[in-house]
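> Mind looking at a prediction? Sequence and model below.
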Amino acid sequence: MLLDVLWPDTHPDIANNRLKVAMHHLRQTFGRIAGDGHPDDIIIFRDGCYLFNPRNKIWSDVEAFEHAWQVGRQLEVAGKLSQAIVYYQQAEALYQGDFLEQDVFEEWTLVRREELRDIYLTIVDKLSHYWFDTGDVTAAIEGWKKIIARDAWREDVYRQLMICFNRIGQRGRALQCYETCRHALRQQLGVEPEAETVALYNRLCDGPDRWPSSPAARDSRGVMENLNARLTAT
């Protein structure tokens, strides 16, 4: 399998020798990183396969990321949101870039990359909602901006940013968010913003005197009444 993947057009004997040389260098590299133990103990050959020695503890950022995500979800479902947030923050900190982003043409990485990326964006969205709901609007803005940087067509996130900027008295930036959203949708997808986004923009244009005096709900997602509530909540 490795020979076919790495050297598909090479004679098997030559490819096999290259594989042995590559594994030797790989063992030496891992040995220098580990700093202890014999390099040959790190990667072993068993039943015709190369594998990491199961006796060694190997830390993987992907495994740590997914573990923090799963624990966070379990805690959130159990109603322990503040504890879940700790794990979500750990997961976000672990995500330093898309999975094997340098291998953009390797088909086997595509599904995994998108899966991990979607989890990351979900985590950032959850954290941003938490920060908004607990009064840290600046942190919420930074979080939602991270999502837009990776997914420029997320209208729901643009709406959240519009609400946030309006909340901190920067209505001009809130209106600019709408223009950025409209431009991105037109340029990349050839569509106009959703009615909910347009309605929010129009109400922002009306000015603060046209907003309801009391919130109708805490969460802004879904319906226009909730968007209004978050814009006027204190």
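Nice, thanks for sending it over.

> all contacts plus neighbour counts: C-alpha atoms, from now on.
Fine.

> and the gap between K80 and Q74?
9 Å (C-alpha to C-alpha, to the nearest Å).

> Likewise for A64?
15 Å.

> contacting residues around the residue nearest in space to the middle of the chain?
For the chain, Y120 is the residue whose C-alpha lies nearest the centre (C-alpha atoms, centre = their mean; 2.2 Å). Taking C-alpha atoms under 8 Å, 6 or more residues apart in numbering as the criterion, Y120 is in contact with A91, E92, Y95.

> and the helix or strand hosting it, which residues are buried?
Assigned by DSSP states H and E, Y120 belongs to helix 107-133. Buried residues in helix 107-133, defined by neighbour count with 16 or more other C-alpha atoms under 10 Å: 113, 116-117, 119-132.

> what angle do whatever helix or strand V157 lives in and helix 107-133 make?
Using DSSP H and E, V157 sits within helix 155-167. For helix 155-167 against helix 107-133, the angle by axes from the mean of the first three to the mean of the last three C-alpha atoms, to 10 degrees is 30 degrees.

> Determine the number of other residues adjacent to A64.
Neighbour count for A64, taken as other C-alpha atoms under 10 Å: 15.

> From the contact counts, what lies against the helix or strand harbouring it?
Following DSSP H and E, one finds A64 within helix 61-77. Contacts defined by 3 or more C-alpha pairs under 8 Å, 6 or more residues apart in numbering; DSSP states H and E place helix 61-77 against helix 81-94.

> How far off centre is the helix it packs on?
13 Å (C-alpha atoms, centre = their mean, to the nearest Å).

> do the same with stretch 134-141
Its chain's C-alpha centre and that of stretch 134-141 lie 18 Å apart, by C-alpha atoms, centre = their mean.

> and if you look at stretch 76-87?
18 Å.

> And for stretch 64-83?
Distance, centroid of stretch 64-83 to centroid of chain: 15 Å (C-alpha atoms, centre = their mean).

> One more: stretch 169-189?
22 Å.

> What is the burial count for E63?
The number of residues packed around E63, counting by other C-alpha under 10 Å, is 10.

> quick one: it from Y95, how far?
Counting by C-alpha to C-alpha, the gap from E63 to Y95 is 11 Å.

> who are the neighbours in contact with D125?
Counting by C-alpha under 8 Å, 6+ apart, D125 makes contact with G143, W144, I147.

> what sits up against the helix holding V157?
Contacts for helix 155-167 (C-alpha under 8 Å, 6+ apart): 132, 137-138, 140-141, 144-145, 147-148, 171, 173-175, 177-178, 181, 193-194, 197, 200, 220-221, 227, 230-232.

> With stretch 97-112 instead?
R113, L116, R117.

> second one coming, line it up with the first:
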Amino acid sequence: MTYYQLSCYLVVTVLVYRTFHNLVLYFKNRKQSYLLYFALLQVTYGAYLFCFTQTINVENPEKALVWERMENAFVPIFATCIALFVNNYKRIFSKDFILLFVFLNLLLAVLLFHDPNAYTISVSHPRIFPALGIVIYETDQPIIMQYTYLSGILMIVWTLIKVTTQFLKNRFRNRFLLYGLILFFSSVIVDILVANDILPIPYTSHFSFLVLMFSVDSFLTVNKSEREVRIEFKESVSKWLNKPGTSQFANREKEERSDLSEKVNKPSKAQNSKKLRVKVLGPLELDLDGKKISAAEYSSKKKLLKLIKLLLVRYGKGIHKEELLENLWPGMSEKNALNSLHALLFRLRKILGNPEAVVFAEDRLYFHPELVEADFVEFEREYEKGGKLLRNKKEEEAISAYRSAQELYKGDFFEFDLYFPESELKREYLRKNLIEIYKCLCEFAQRSGDAPSLLSDSESWIRLDDLDERAWRFHFESLQLLDRKNEALRKFEDMKKILKKELGVEPDQETVSLIEKIRVISPVN
């Protein structure tokens, strides 16, 4: 094996490792979705490079040409992945353009893989590099591949122009990604020239891809906690608000807020500090400084209500301007959609009574975290606080925090619109946290012999999830402590029917043992 081949295999090995690394980090923090696309990018390039190594110094040229076909089929797939990665990190292309680009590249990959007139011995020409001791078995590139190269060069140039423009406008903060892309794209163009017999040198893009990977990996793989994300968000919003003339869009927002301020007779500083409290655990409610905003002002207006829901389901993360326009006015021209958005935001700010409650920062629309409080965020805060206190052996304080969280949970997250996009995962996450709270409360009541609290908490747990036998066991035990043992036995029969009907199973042995213990103590007459 030559040093050149060894270098290729080493790059493939590193790519495999970094792919798994990025996937693990992505599953830890799914907000960083560009990690997933970067992992796909690494997998695709690794597959391309592996196929390429199978065309070097082989004994059977025909077999090498099969690998070359597969190698070239991965090229448009790789182009698709890199476009998705760059656009996911910073939206620089429209959704329609990306969809079209993905479709065309996948079509090219299929055509390359099934082209019967390409990659045959009759059009083969080995590429020999005596200094490296390698022979690369290739064929004259088919017309489809030439088109792929041309579209690739155009896409590279266009991407670099867009990325550089965003960087110069200070919207693309990761300079490592910019430099890495420039280096890699330059190397790719050189490789295209090599493939077309314009430059008599070996392929080198795998070295530059390694540089690209390490230059951006250190930045992309920062797995931030929710608290760090919120702090960073607050800082970015504050900086944006204090920065005059951030963009034309921001200036227009500023004018609208000014117009609204004049319309409500120039509110004072105290009025601007009014806090909006949003309740989404249960029925949707908006309160401004303790005064409920009438639901009639927003519930009957579909676009306005949808905007509020989008901001709530993306609370703390915001929603990108283009995604917002696509959600609210699909198919409408960008100019008309923006005008509609401005009008809608004006109405929303007027209803909320505070022009600063909704802000744009870096092309994303947010509820201002210092002016808008959400009950589910408070619930999570109290839940995390209770868990931390519990780990520090401060049980009574932890129970107090859990009680506060329990009081905030008036119903399921977005129960007023159960099928709203992205609400289901959050709803299940909060329910899981509430179940954990009930478990801790029941265990504490059990240890302290507080039968009434154990009864109340177990009943609440059963109402939340009547298929969880842990809740039933706590409930049966509380009834036993309150000398309501016959009721416990009757409810056991009810539980059996529920489990049989919903899951088709019998109660756990632990539950049966507890009931037998109760039955022995208090036989039914």
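Good, I have the coordinates. Given the structure is predicted, the values throughout are model-derived calculations rather than measurements.

> ok, back up a step: what's the counterpart of the residue nearest to the centre of the first structure in the second structure?
Using TM-score structural alignment, the partner of Y120 of the first structure in the second structure is L434.

> next one: L3 of the first structure
Superposed on the second structure with TM-score structural alignment, L3 of the first structure falls opposite L325.

> The first structure: matching residues for stretch 191-200 of the second structure?
Going by TM-score structural alignment, stretch 191-200 of the second structure lines up with nothing in the first structure.

> That should have said stretch 213-224 of the second structure, apologies.
Taking TM-score structural alignment, stretch 213-224 of the second structure hits no residues over in the first structure.

> now stretch 158-171 of the second structure
So stretch 158-171 of the second structure sits over no part of the first structure, by TM-score structural alignment.

> Spit out the contact partners of the nearest residue to F367 of the second structure once chain neighbours are set aside.
The spatially closest residue to F367 of the second structure, leaving aside those adjacent along the chain, is V358, at 4.7 Å (C-alpha to C-alpha, 6 or more residues apart in numbering). With contact set as C-alpha under 8 Å, 6+ apart, V358 of the second structure has these partners: R349, L365, Y366, F367, H368.

> if we go to 10 Å?
V358 of the second structure makes contact with 253, 257, 311, 345-346, 348-349, 352, 365-369, 371-372, according to C-alpha atoms under 10 Å, 6 or more residues apart in numbering.

> So which of the residues you listed are in strands?
Among the contacts of V358 of the second structure, the residues falling in strands (DSSP state E) are L365, Y366, F367, V372.

> Which one of these is nearest to F184 of the second structure?
F184 of the second structure has its nearest neighbour among those in L365, at 33.5 Å by C-alpha to C-alpha.

> Which position in the first structure pairs with that closest one?
In the first structure, L365 of the second structure lands on Y50 (TM-score structural alignment).

> Assign a three-state SS to the closest residue to that match other than its chain neighbours, would you?
Distances taken as C-alpha to C-alpha, 6+ apart place I44 nearest to Y50 of the first structure, at 5.7 Å, with adjacent residues excluded. With DSSP: H, G, I helix; E, B strand; the rest coil as the basis, I44 of the first structure sits in strand.

> So I44 of the first structure is in contact with R27, correct?
Yes - in this structure I44 of the first structure lies within contact range of R27 using C-alpha atoms under 10 Å: 9.3 Å.

> if you count what's nearby, which of these two comes out ahead?
R27 (19 against 15).

> residue in the second structure matching that one?
R27 of the first structure maps onto R349 in the second structure, by TM-score structural alignment.

> Just to check, its match is in contact with H368?
No - taking contacts as C-alpha under 10 Å, R349 of the second structure lies outside contact range of H368: 11.8 Å.

> shared neighbours of these two, which are they?
If you check R349 of the second structure and H368 against C-alpha under 10 Å, 6+ apart, the residues they both contact are E356, A357, V358, V359.

> In CSV: those residues, plus distance to A337 of the second structure.
Output for the shared contacts of R349 and H368 of the second structure, formatted as CSV (distance: C-alpha to C-alpha, whole Å):
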residue, distance to A337 of the second structure
E356, 22
A357, 22
V358, 18
V359, 18
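
> List just the nearest of these to A64 of the second structure.
Of those, the one sitting nearest to A64 of the second structure (C-alpha to C-alpha) turns out to be V359, at 57.7 Å.

> Number of residues surrounding the aligned residue in the first structure for Y402 of the second structure?
Counting by TM-score structural alignment, Y402 of the second structure corresponds to Y88 in the first structure. Per other C-alpha under 10 Å, the neighbour tally for Y88 of the first structure reads 25.

> same thing with G169 of the first structure?
11.

> does the counterpart of it in the second structure count as helix, strand or coil?
Applying TM-score structural alignment, one finds that G169 of the first structure aligns to D483 in the second structure. Put simply, D483 of the second structure is coil when judged by three-state DSSP.

> for D483 of the second structure, what are its contacts?
By C-alpha under 10 Å, 6+ apart, the residues touching D483 of the second structure are E477, S522.

> Now with 8 Å, please.
So D483 of the second structure contacts nothing (C-alpha under 8 Å, 6+ apart).

> Quickly note the distance from it to F476 of the second structure.
11 Å.

> Equivalent analysis for D217 of the second structure, please.
54 Å.

> more crowded one of the two?
With neighbours defined as other C-alpha under 10 Å, D217 of the second structure and F476 compare such that F476 has more, 28 against 17.

> gap between E114 of the first structure and G97 of the first structure?
Counting by C-alpha to C-alpha, the gap from E114 of the first structure to G97 of the first structure is 12 Å.

> To clarify, my last question referred to F65 of the first structure.
Here the criterion is C-alpha to C-alpha. By it, F65 of the first structure lies 12 Å from G97 of the first structure.

> who has more neighbours, the two?
When neighbours are counted by other C-alpha under 10 Å, F65 of the first structure and G97 differ, and F65 comes out ahead with 21 against 11.

> what kind of secondary structure is H342 of the second structure in?
With three-state DSSP as the basis, H342 of the second structure sits in helix.

> And for it, the neighbour number?
Neighbours around H342 of the second structure, by other C-alpha under 10 Å: 15.

> OK, contacts around it?
E253, E256 are the contacts of H342 of the second structure under C-alpha under 8 Å, 6+ apart.
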